[in-house]
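Student: Would you be able to build a 3D model of this:
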Amino acid sequence: MTTIFWFRRDLRLADNKGLFEALKNNQAVLPIFIFDSKILEQLPKSDARVGFIQELLSGIQSELQAVGKSLAVFYGEPLEIFKKLVAENQVEALYANRDYEPYARQRDKAVYEFLQSKNIEFKSFKDQVIFEKNEVIKDDGLPYVVYTPYSRKWKENFKKTKLESYPSETLLRHIQAHTYPFLSLNDIGFEKSQIKVMPYDVSENLIRNYEATRNFPAQDKTSYLSVHLRFGSVSIRKIVEKAMAQKNETFWNELIWREFFMQILWHFPQTVTRSFRPKYDAIQWNNNEADFKKWCKGQTGYPFVDAGMRQLNATGYMHNRVRMIVASFLCKHLLIDWRWGEAYFALKLLDYEQASNIGNWQWAAGSGVDAAPYFRIFNPTEQIKKFDKDLKYIKKWVPELETSHYPEPIVEHKFARERCLKVYKEAVA
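Tutor: You can find the predicted model right below:
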């Protein structure tokens, strides 16, 4: 009898909860990964995230081959792949780590119902978060919609929790031999990107100085951890242990923000397309396509905004402080729907995480949980004085600054601010 382990957002062998449980409890485990054609069909053929997934899979494959085993990699719709696997094997169970995004939940429900019709178990486990779903809720059983009390409860719960380790790499002997393929990028119609994923840095030095340096993009003192957490190349349990050891509250809080937004999306999946605060869907957006294209290209005439967008387009990264500035500018200065910006970030960000992206865009628009009030409008010029006064970050990405080749501002700040306040007030006051 065969047990399948399905890699998803957990692309590592070490400290992998679901894989550990599969290997611990079964003698013949078939490890698989599925490149989901529904998702990949929407992406450019040189998407760097697909290349990064392939790199991680190749790393897993190398580790398995070192002990005479291998990973099966498929391309297609997951349900169809499972129908094929069940037809070809005596499958008794499927193991996987849980995924919380709305599409993933629909996908897993379809797979679960098919397996149930065949009397095959689908066992899922918590791996990509410390707390999930309803594990951090208010005393009345309702979800938190404000970060500070959520984080307080999260930390209270954490004090009562013992983090365990799942050394799945010690049980690889239980992986069964098979003849399924290990597909390459070319096999699935993709090619290698010029954009590279940065290695993450959770060194003692970075964590210790995190609060003092994190808001200054020129210093490049971010951890680059988010993309690795997104695809599970690192265990969240190991990262939280590191943050705890350094006793850095600010770094720790950033990890909690990630779980806050995940539980918001879990409880309020409608926020993928609708404002958390429904009255904000009445805003009369300007949605000027020419303005949007200039924002996308980093040609707004506002140096901080343009630097951020050019960094994103060139590298797949954008500093978090700059993300707030460019998002506020799109929604408040240009009066362009936050959903347009969210979709563009989804296309470009290496660390695109649906829950955090939607949460942060709705924060910028004023329409989300724990949101900035609509009358808070970043002044992009004042932000330079606070966070890049020597123009080091800006000049790296906008070398033509202070020349005749740099465009005039797309909109005048005072006019944009007053227009925004008027339009928002009409919709939500």
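
Student: okay, CA-based contacts and neighbour counts for the rest of this
Tutor: Noted.

Student: Tell me how many other residues crowd residue 415.
Tutor: Applying other CA atoms under 10 Å, we find 10 residues neighbouring residue 415.

Student: any idea how far it lies from residue 334?
Tutor: 11 Å (CA to CA, to the nearest Å).

Student: what does residue 172 give?
Tutor: Distance, residue 172 to residue 334, using CA to CA: 54 Å.

Student: From the rest of the structure, what touches stretch 84-97?
Tutor: By CA atoms under 8 Å, 6 or more residues apart in numbering, the surrounding residues in contact with stretch 84-97 are 1-10, 17-19, 21-22, 119-128.

Student: Sitting in helices, which of the residues you listed do you find?
Tutor: Assigned to helices by DSSP state H, the following of those qualify: 17, 18, 19, 21, 22.

Student: With distance to residue 32 and neighbour count as new columns, can these be given to me in TSV?
Tutor: Formatted as TSV, these follow (distance: CA to CA, whole Å; neighbours: other CA atoms under 10 Å):
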residue	distance to residue 32	neighbour count
17	16	23
18	13	24
19	11	30
21	15	19
22	12	26
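
Student: Mind picking the two most distant members of the residues you listed?
Tutor: Longest distance between any two of the ones in helices among the contacts of stretch 84-97 is 8.7 Å, between 17 and 22; criterion CA to CA.

Student: How is the residue lying closest to residue 52 once chain neighbours are set aside assigned, secondary-structure-wise?
Tutor: Among residues not flanking residue 52 along the chain, residue 197 sits closest, at 7.0 Å (CA to CA, 6 or more residues apart in numbering). State at residue 197, reduced to three classes by DSSP: H, G, I helix; E, B strand; the rest coil: coil.

Student: structure for this one too, so we can compare:
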Amino acid sequence: MTAPVILWFRRDLRLSDQPALAAAVASGAPVIPVYILDDDTPKHRKMGAASRWWLHHSLNALDTDLRALGSKLILRAGKSDAILSALAAETKASAVHCIRHYDPWWRNAEKAVMNGLSEGTAFVCHDGNYLLPAGSVTTGSGGQYKIYTPFMRALWQHMPPPVPHPAPTKIPAPDNWPESDGLSGWNLLPTKPDWSGGMSEMWMPGEAGAQDRLAAFVDKAKFYDEKRNLPSVEGSSFLSPHLHFGEISPAACWHATMDQGGSVDVFLKELVWRDYAQNVIVQMPEYGAKNARDAFDKLPWRDLSDPVVQADFVAWTKGQTGYPIVDAGMRQLWATGWMHNRVRMITASFLVKHLLIDWREGEKWFWDTLVDADYGSNAVNWQWTAGTGVDSNMFVRIMAPLSQSEKFDAMHYIREWVPELAALQAPYIHDPDEYGARPKGYPRKIIGHKAARERALKAHEIVKG
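Tutor: As a prediction, this is how the structure comes out:
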């Protein structure tokens, strides 16, 4: 009997344009697909609650898709290297195939898996979750890029990526399947209470859901630059969680949209930004926890152990700051696990500069509540906003949320997510305090914009000097 090969799924939960799957099938050996719920390897970076909700439904969809091709998904929980070593020994597997990941804990896990397998079992990592492998785009002297724009220009020279490969029509199955955990036993879904109703209404995790999102976006891609900054307009692709969980490849997104014309290049550069974020964390694995600019280690963030500061932070998380655009974004995040990109910048800037709360506190909140919570992208975006990143906005450029709300016509967005203000018209809805139009049920501003700006600039003086 031919020895089987193991296909190790992580954040690559698709069958189309899946190079590890393609290689496993091409080997001619029976294929054993496995997903390991590994909370030990990432430690404090284990998936947050919103991501776990998504994972449950994505794994269920993947198993359904595998069964349609004569296969199925084996579920195991534990440390990846120990599970794969035991499973390879149990099944006498000749190889383990996977797609390479760049999160620091997954890079460590890949080394541990390679070292833990017996001599007769090969470990084969494939590229395929990004446009190009992290670290492969280098400067003229062979160094790594740290700044986005030159990185983007260099990567662009290699585009378009290879044409995506279709899913196999059949996956060879082993004569005997190893035992599998039951998905429901992993308790990935919230129950007491079940807060996932808004996410269930908005999302369909899985490869079919990803392809539906892409199909719905293709004709809109040419208008991306005009509409992506308008929270009240559905100008986003809504592909971020599908890309994060690998339910669709960036190459598939690129090829589906690249000929649309208009401002489609702006969307394609968002795909490049994903690659850039991985490039950063490969060079600086602690980017999610450490300022890239050492000078910011001196910045006097407000102490979260102070009850007043804690109350401010809680008000931010609950969308009770008195700034309608900020509150709308934070409530959208809680309800759907997602937030409009422009509003992400506004809410992040508000926490860091208006409330003077360390960006890492916001990053942790987003990690738990976003369905597209990605270590590289989350860390790079927060450090860009905070001014602490290797490539970032200047700290002294303090975003004015009230004028941002009016500039980007967020009235309908605010009405949807802050129903207390639904009766207000523009311009009153953007700043009800200023116009004396604040309803009784809506909080006063947690701090005035001028006072917040002055406090932030004063704190920054310590960094400067």
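
Student: TM-score of the superposed pair?
Tutor: The TM-score (TM-score structural alignment, normalised by the length of the first structure) is 0.93; 424 aligned residues with a CA RMSD of 2.2 Å.

Student: Now, of the contacts of stretch 84-97 of the first structure, which are buried?
Tutor: Among the contacts of stretch 84-97 of the first structure, the ones that count as buried by 16 or more other CA atoms under 10 Å are 2-10, 17-19, 21-22, 120-124, 127-128.

Student: Go through the residues you listed and flag which are in strands.
Tutor: Of these, the ones assigned to strands by DSSP state E are 2, 3, 4, 5, 6, 7, 121, 122, 123, 124.

Student: Looking at those residues, spot the one nearest residue 256 of the first structure.
Tutor: Nearest to residue 256 of the first structure among these: residue 124, at 22.4 Å, using CA to CA.

Student: ok, now which ones touch the closest one?
Tutor: The contact partners of residue 124 of the first structure, by CA under 8 Å, 6+ apart, come to 18, 95, 96, 97, 98.

Student: Check the gap between it and residue 423 of the first structure for me.
Tutor: Separation of residue 124 of the first structure from residue 423 of the first structure (CA to CA) stands at 46 Å.

Student: again, but for residue 85 of the first structure
Tutor: As judged by CA to CA, residue 85 of the first structure and residue 423 of the first structure stand 55 Å apart.

Student: which one of those two has more residues nearby?
Tutor: residue 423 (18 against 13).

Student: Quick check: the aligned residue for the more buried one in the second structure?
Tutor: Under the alignment by TM-score structural alignment, residue 423 of the first structure pairs with residue 459 in the second structure.

Student: So which bit of the second structure is stretch 11-23 of the first structure matched to?
Tutor: Aligned using TM-score structural alignment, stretch 11-23 of the first structure spans residues 13-25 in the second structure.

Student: Could you give the separation between the terminal residues of that stretch?
Tutor: Taking CA to CA, stretch 13-25 of the second structure runs 16 Å from one end to the other.

Student: Stretch 68-84 of the second structure too?
Tutor: The straight-line separation of the ends of stretch 68-84 of the second structure (CA to CA) is 25 Å.

Student: Show me what that stretch is in contact with.
Tutor: Contact with stretch 68-84 of the second structure is made by 31-41, 62-64, 66, 109-110, 112-113, 116-117, 169-173, 178-183, as judged by CA under 8 Å, 6+ apart.

Student: now stretch 21-34 of the first structure
Tutor: With CA under 8 Å, 6+ apart as the criterion, stretch 21-34 of the first structure contacts 1-8, 70-76, 78, 81, 95, 168, 171-172, 174-178.

Student: If we use 6 Å, what do you get?
Tutor: 2-7, 71-75, 174-176 (CA atoms under 6 Å, 6 or more residues apart in numbering).

Student: Stretch 168-181 of the second structure now?
Tutor: Stretch 168-181 of the second structure is contacted from outside by 30, 31, 69, 71, 74, 75, 76, using CA under 6 Å, 6+ apart.

Student: For it, measure first residue to last.
Tutor: End-to-end span of stretch 168-181 of the second structure (CA to CA): 26 Å.

Student: Over to stretch 23-42 of the second structure?
Tutor: Per CA to CA, stretch 23-42 of the second structure runs 27 Å from first to last residue.

Student: Please apply the same query to stretch 114-122 of the first structure.
Tutor: 10 Å.

Student: Likewise for stretch 64-75 of the first structure?
Tutor: Chord length of stretch 64-75 of the first structure, first to last residue, is 20 Å (CA to CA).

Student: Please apply the same query to stretch 228-247 of the first structure.
Tutor: Span of stretch 228-247 of the first structure from end to end, CA to CA: 22 Å.

Student: and it, which residues are buried?
Tutor: Across stretch 228-247 of the first structure, burial judged by 16+ other CA under 10 Å covers 228-237, 239-240, 242-243, 246.

Student: and residue 258 of the first structure, what pairs with it in the second structure?
Tutor: Residue pairing (TM-score structural alignment): residue 258 of the first structure is matched to residue 274 of the second structure.

Student: Please identify which helix or strand holds that match.
Tutor: Using DSSP states H and E, residue 274 of the second structure sits within helix 264-283.

Student: Excluding its own residues, what touches that helix? List them.
Tutor: Counting by CA under 6 Å, 6+ apart, 134, 135, 221, 222, 376, 377 sit against helix 264-283 of the second structure.

Student: Mark which of the contacts of stretch 168-181 of the second structure are buried, thanks.
Tutor: Among those, those buried by neighbour count (16+ other CA under 10 Å) are 30, 31, 71, 74, 75, 76.

Student: Great, nothing more from me.
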